[in-house]
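Enquirer: Okay, here's the prediction I keep looking at, along with the sequence it came from:
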Amino acid sequence: MSVSNAMSSDWLDWRRLLGFERRRSHQHGHWWNDSRRRLLPTYANDAIESAIPAKEVSKVALRLHHLIEACVPCEMEESQVTKAHSRVITKKVIQAAKEAGGSEYQACVRWFKHQAIEELWDAELHQVRGTACEVIAKGIIENEEDTAYLMHQVLLKRYSIVIDNEETPPVNVIEMAVDLHALRVIGSSGYQKCITYLWKGWLVQDENDPSNFVDYKDRDNTSFIAHLDPDRMRAPMYQNAAQMLISLIYLALFTGAINTINRDGDLDFVEGLLYAFTFGFLFDEFAKVWKAGYHILGFWNAFNGVLYSLLMVSLAMRFVAFSKPKSPEGDRGSREMFNELSYSFLACTAPLFWTRLLLYLDSFRFFGAMLVVLKVMMKESVIFFALLLVVCIGFLQSFIGLDYAKDFVLGDFTFILQSMANALMQSPDFSGFENFGPPFGIILYYIFTFIVMVILLNILIALYNSSYEDIYGNADDEYLALFSQKTMQFVRAPDENVFIPPFNLIEVFFLALPLEWWMNKKLYERINDVVMAIIYSPLLLVAAYFEKRTAIEIRGNRSRGEDDDDTIEEWEQMRDEVDFEGEGWDKKVESAKSNVEEEPAVLEVRKLRAEMEELKRMIADLAKAVGGGGAGDGKEKGEGSQDLLK
């Protein structure tokens, strides 16, 4: 069982909770390691409590655990559990799970996954049981017709369980499914409807209770002014749009800076904005690590760290150039050298700047699926680089030993490293090793080249191919999982005031430090709203325009009795003009369609059984007719009828 990682909006309480988690990790090492993988922020506020008592939730989880063990008593093919009309997870099983307490089903998923790690001899059985939990969860979500109840009570209510007589931090189904990467649950229609509502800002967190989600009250308000609210920037959709726009501006500033080189070393306005943006992004990265700890670090944090480090080195070289005096006309002194070095570092960041755009384009399906593939490939390549590191160290020590046996020369060490790197890049150079400790040098280099180029690189290709097939074989659900994770990153631990970098510098140095510590809270919040309204005014105007149009569509849907996000498709536009029942088309369709819920053999047996019942009825009627022919010999005829029935 895993408890939620303590990456919270209440950053002051976060470290205290992390210390609590570490104390527990001595007794439950495996589930703590699982929990560390959960890099999404969550809450650690003591005020947030489970919707129902944690002991009751634990009892529900135990009932579901027992139900799954009974339904999946032995190892079986996963397809028997996941197929459309499974005989293992039937409608009765899903109904039983509902009666046990359907909204808390996710608690037992991690038990089976953890049990599969602990009991390797039954790992396949526990994995199938974990899959069965996801199938049941998906069935519960998709069979719930009350959308409001599904989103507010089932998916967004937070629940805790009891571990070692202590309650775990409460989490909801939306968060747990993302943390566990439960693709079947994430891919269900009800789950995605809830994610869509969160993404659009139609479901927002209560200002007084961040654990509670409420409907956006002006969703159907057709007034343009009503939607000009700075708080609408809390919606993930608008935050993502703002981040993408700022990223494009950041790229434009870099393009302008690299294409307008100042030979005299002066810092112009474009470069000043570029480094100001960089300071804002750096401050945001440091704030995340300081508030949430190193567990929040991931691939994109490391990627951005390299980019910002190169930019800071470029700025440092520029400052060094400032400190040097200008050289006479036509001479190249220290100022020009450091200025050129600064632009060299700046130019090296160009690939990183363009690749960084992918971080904000993952909300589009094409880029999202591609990023999932790259992420999995990077994880799989760890095996390759671990093997490569061991092999390279071993052969490097051999080559250095041969060089020491002859006469160690520093140039030979450089030659060894370059030759090994060339072999890794599939461009080996054997000529240099002919006189390198003959015959051992050339033999070792052949062996090293064979191991690296034939064995290790083919292992890497096989790993990449396997990752590509696994992801693209399930690309839709993987994209939905990535989109859900992105949505939860905005929703799970929102800022009270949304200042996206580099605007966070305005919040810190012009609002928080000079005003927050002494100003009245309401007045301070009012000032923040005014500043956000000014900063985001172009985006708020566009958002208000589209929200007004959306409000008109919502009112139209409600007038027809449809959901707020319903859209009229082209095949629905003339549906009212066709009377299928009156034309007799319904009867024809019923007679033509096949029964896909039952096996053909089962249908034939049922048909044969019905015919046997009909035959028995006919024989019974015949016996009655024969028995009623005469009253005098009724006893004998009755006995004959019984013999006939036998």
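Expert: Here it is on my side, so go on. Residues are numbered from 1 along each chain as shown.
Enquirer: only C-alpha atoms for contact and neighbour calcs from this point on.
Expert: Noted.
Enquirer: What segments of the stretch 251-400 of the chain are helices?
Expert: 269-292, 299-323, 334-348, 350-356, 358-361, 365-406 (DSSP state H, counting those that start in this stretch).
Enquirer: looking at the ones you listed, which is closest to residue 129?
Expert: Closest approach to residue 129 among the helices of the stretch 251-400 of the chain (C-alpha to C-alpha): helix 365-406, 24.6 Å.
Enquirer: Which strands or helices does the closest one pack on?
Expert: Under the contact criterion of 3 or more C-alpha pairs under 8 Å, 6 or more residues apart in numbering; DSSP states H and E, helix 365-406 touches helix 358-361, helix 410-424, helix 440-450, helix 457-472, helix 475-491.
Enquirer: Take this one as well and set it beside the first:
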Amino acid sequence: MVRWAKLFGFSDRDRRHSHDEIQHLLPSHRERQIPSAIPAKQVIYVALRLKYQIEQIVPCELPEERISAPHSNVITPAVVKTAKSAGKLSGHSEDYSSCVVYCLLVVKHWFKLQAQLELWDADLHNVRATACEVIAKSIIENEEDMPYLMEDVLLKRYAIVVDGEDTVPSNAIEKAVDLHAVRVIASSGYQKCIAHLWRGWLVQDENDPSRFVDYKGKTNTSYWAHLDPDRMRVPQYQNAVQIIISFVFLGLYTGAINTINPSGDLDIVEGLLYLFTLGFICDELSKIYKVGRYYLGFWNTFNSILYGLLTISFITRMIALGHDFGSAERRRMNELSYDFLAFCAPMFWARMMLYLDGFRFFGAMLVILKVMMAESLIFFALLIVVLIGFLQGFIGLDQADDNQLGAVGFIVKQMVNAIMGSPEFDGWDRFAPPFGLILYYIYNFIIIVILLNVLIALYNSAYEDITENAIDEYLALFSQKTMQFVRAPDENVFIAPFNLIEIVCISLPFEWWMSKDQYERLNDIVMGTIYSPLLLITAWLETRTARMVKWNRSRHESDDDTVEEWEQLAEELDLEGTGWSKRVEESAPNVVTEAAVLEVQKLRDEVKELKELMKTLIGGGIYGGAHDDAPR
């Protein structure tokens, strides 16, 4: 099997793309080997056709509601049909229709870039980008051939030509996640594909890494057939292992902080805690090395700070062990080590949210927090400028005062207190009167009245934006989480701290001299041993799932179909025979067309009938005959 690390390249050319696109979840800068399923030049031709179509159907700035409405009069079924045919032109035998959704996402990216370059037409280009999403979503949801949709439209990888070179191939699933195209992500077909990837029903083809195929054992009811270490690549199993390890890590920390050793010696609990920390640090460093600086994000930085504090705690503990038993220096360093360890407690519990984002409540909260943190950057940028200005002014007043109070510490403390909402005005009357007190009043007014209210407004706006679209945002977060596992740069899944076993016991002593087949067999043996308790459970679960899939296929239903309570007796009810369906059809309102339009259409039909009647009367000579009979 081709190494995952070689499947996702990241070239220098890609860094010229927008911030949304270059922040791939887990790309790798190693040499790429996956070819485009369709020649890159043909893909970009399809994209250019679609760009021309979007520019024609949205020639001017329109309200976004007209584009995104369920029955839009702009994105009509005819427009969607034309877009779908962009991959197959008359007179050409080749059919490139499978790349249309991918090309629509590429065109969306182009319009977003154009909006940044042409600010005077930014609203127009943003509406056109929305149109791309709406058309792509409509194509996905109207496709009835699920295998074709998932394997060809969504999961096949395509490339375009930029600066005369082919870009790194990617598929529509990855593109939508990278561009945060929530409308496409929230479509039913897209989420069905994500669900199959999450369950491990769609796996990468061993012979052709550019394709995803059905898992061969999906209908195999044999228990032993599912005891395969390769199944640990399934995203839901990796996620389960990470959650279990996170709870164990938290338990080790709780045990370590509640069992302080006055002697300074390391016990088993603390030893395991620091060993887990080493595994997490190695995992982060490995991903940064393979992915590059674009791997860094909020949670990576958060984890890095936590691991750094734990490392400092461990180092100070080692320094304490270097002093004589019972000495004051050993006791001081030991206490310092526990202080750093206790300081990490809030971060340990906040870290759990990172692994519980698969649950809808935690996932929605994480999206809100992420957007709030991004919005707060504006506040902190303004705050830093204000702080520097006032700090320089206060220090200048202190230096100009003959008393020379040397109150830098006092100044900093009072400025921080004002930011936290508890300003203290005592002492400022002795600080270069009256300038110090007046300047501090001005500082408090700017911080408390202006900047903090700006921050509250930004948080409120971010909260409203996310909660109004909470379901789509959660689906986007879940899709991103799934793709993090699917696009992982490691072929052999050794989740931290098990990666230490891979590094020390497998890679260093065996990888450099073993053949590829032998090395893969060794990894499978070690992975099977490590994950054997979980594999026993997953094999049982997959056996049950296989029975369900076979039963669904015997009923000619989809593999993931379930019979709900309202479906159990639905087949016994004859809606047409009893006349109920006809009565419902006659009384059902027309929700596609507005009431005013319906009345106008009705009036138009009546006028048409009246015109036909008038023509009939005139053609029959009624008026002419009456005129002839009149007295002369």
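Expert: Great, that's in hand. None of these values were measured; they are calculated from a predicted model.
Enquirer: before we move on, the earlier item: redo the helices and strands packed on helix 365-406 of structure 1 as JSON lines? Include mean neighbour count.
Expert: Putting these into JSON lines (neighbours: other C-alpha atoms under 10 Å) gives the following:
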{"stretch": "helix 358-361", "mean neighbour count": "17"}
{"stretch": "helix 410-424", "mean neighbour count": "15"}
{"stretch": "helix 440-450", "mean neighbour count": "17"}
{"stretch": "helix 457-472", "mean neighbour count": "16"}
{"stretch": "helix 475-491", "mean neighbour count": "22"}
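Enquirer: Dump the ones you listed to CSV, plus distance to residue 242 of structure 1.
Expert: Below are these laid out as CSV (distance: least, C-alpha to C-alpha, whole Å):
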stretch, distance to residue 242 of structure 1
helix 358-361, 10
helix 410-424, 42
helix 440-450, 49
helix 457-472, 29
helix 475-491, 13
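Enquirer: closest to residue 156 of structure 1 out of these?
Expert: Here helix 475-491 is closest among those (C-alpha to C-alpha), at 11.6 Å.
Enquirer: and the next element down the chain from that closest one?
Expert: Toward the C-terminus, helix 475-491 of structure 1 is succeeded by helix 504-506 as the next helix or strand (DSSP states H and E).
Enquirer: Which part of structure 2 matches that next one?
Expert: Alignment of helix 504-506 of structure 1 against structure 2: residues 499-501, by TM-score structural alignment.
Enquirer: that older thread, with respect to residue 290 of structure 1, which of the helices and strands packed on helix 365-406 of structure 1 lies nearest?
Expert: helix 475-491 (17.1 Å).
Enquirer: Just tell me the aligned range of that closest one in structure 2.
Expert: The aligned range for helix 475-491 of structure 1 is 470-486, by TM-score structural alignment.
Enquirer: Show residues contacting that stretch.
Expert: 25-26, 174, 177, 180, 182-183, 185-186, 191, 194, 197-198, 233-235, 238, 357-358, 360, 363-364, 367, 466 (C-alpha atoms under 8 Å, 6 or more residues apart in numbering).
Enquirer: Then stretch 13-31 of structure 2?
Expert: Here stretch 13-31 of structure 2 has contacts from 5-11, 113, 167, 175, 178-180, 290-292, 294-295, 480, 483-484, 487-489, using C-alpha under 8 Å, 6+ apart.
Enquirer: list the buried ones in stretch 222-242 of structure 2?
Expert: Using 16 or more other C-alpha atoms under 10 Å as the test for burial, stretch 222-242 of structure 2 gives 222-223, 226-229, 231-239, 241-242.
Enquirer: contacting residues around the aligned partner of residue 406 of structure 1 in structure 2?
Expert: Counting by TM-score structural alignment, residue 406 of structure 1 corresponds to residue 401 in structure 2. Residue 401 of structure 2 sits next to 431-432 when contact means C-alpha under 8 Å, 6+ apart.
Enquirer: Go again with 6 Å.
Expert: residue 432 (C-alpha atoms under 6 Å, 6 or more residues apart in numbering).
Enquirer: And for the one 4 residues further on?
Expert: Going by C-alpha under 6 Å, 6+ apart, residue 405 of structure 2 touches no other residue.
Enquirer: how near is it to residue 398 of structure 2?
Expert: 7 Å (C-alpha to C-alpha, to the nearest Å).
Enquirer: Which helix or strand contains residue 421 of structure 2?
Expert: Going by DSSP H and E, residue 421 of structure 2 is not in any helix or strand.
Enquirer: count of residues packed around it?
Expert: Other residues within reach of residue 421 of structure 2 by the criterion other C-alpha atoms under 10 Å amount to 12.
Enquirer: corresponding residue for it in structure 1?
Expert: In structure 1, residue 421 of structure 2 lands on residue 426 (TM-score structural alignment).
Enquirer: Distance check, that match against residue 395 of structure 1.
Expert: Residue 426 of structure 1 is 17 Å from residue 395 of structure 1, by C-alpha to C-alpha.
Enquirer: Repeat that for residue 356 of structure 1.
Expert: 36 Å.
Enquirer: cool, residue 367 of structure 1 as well?
Expert: For residue 367 of structure 1, the distance to residue 395 of structure 1 - C-alpha to C-alpha - is 40 Å.
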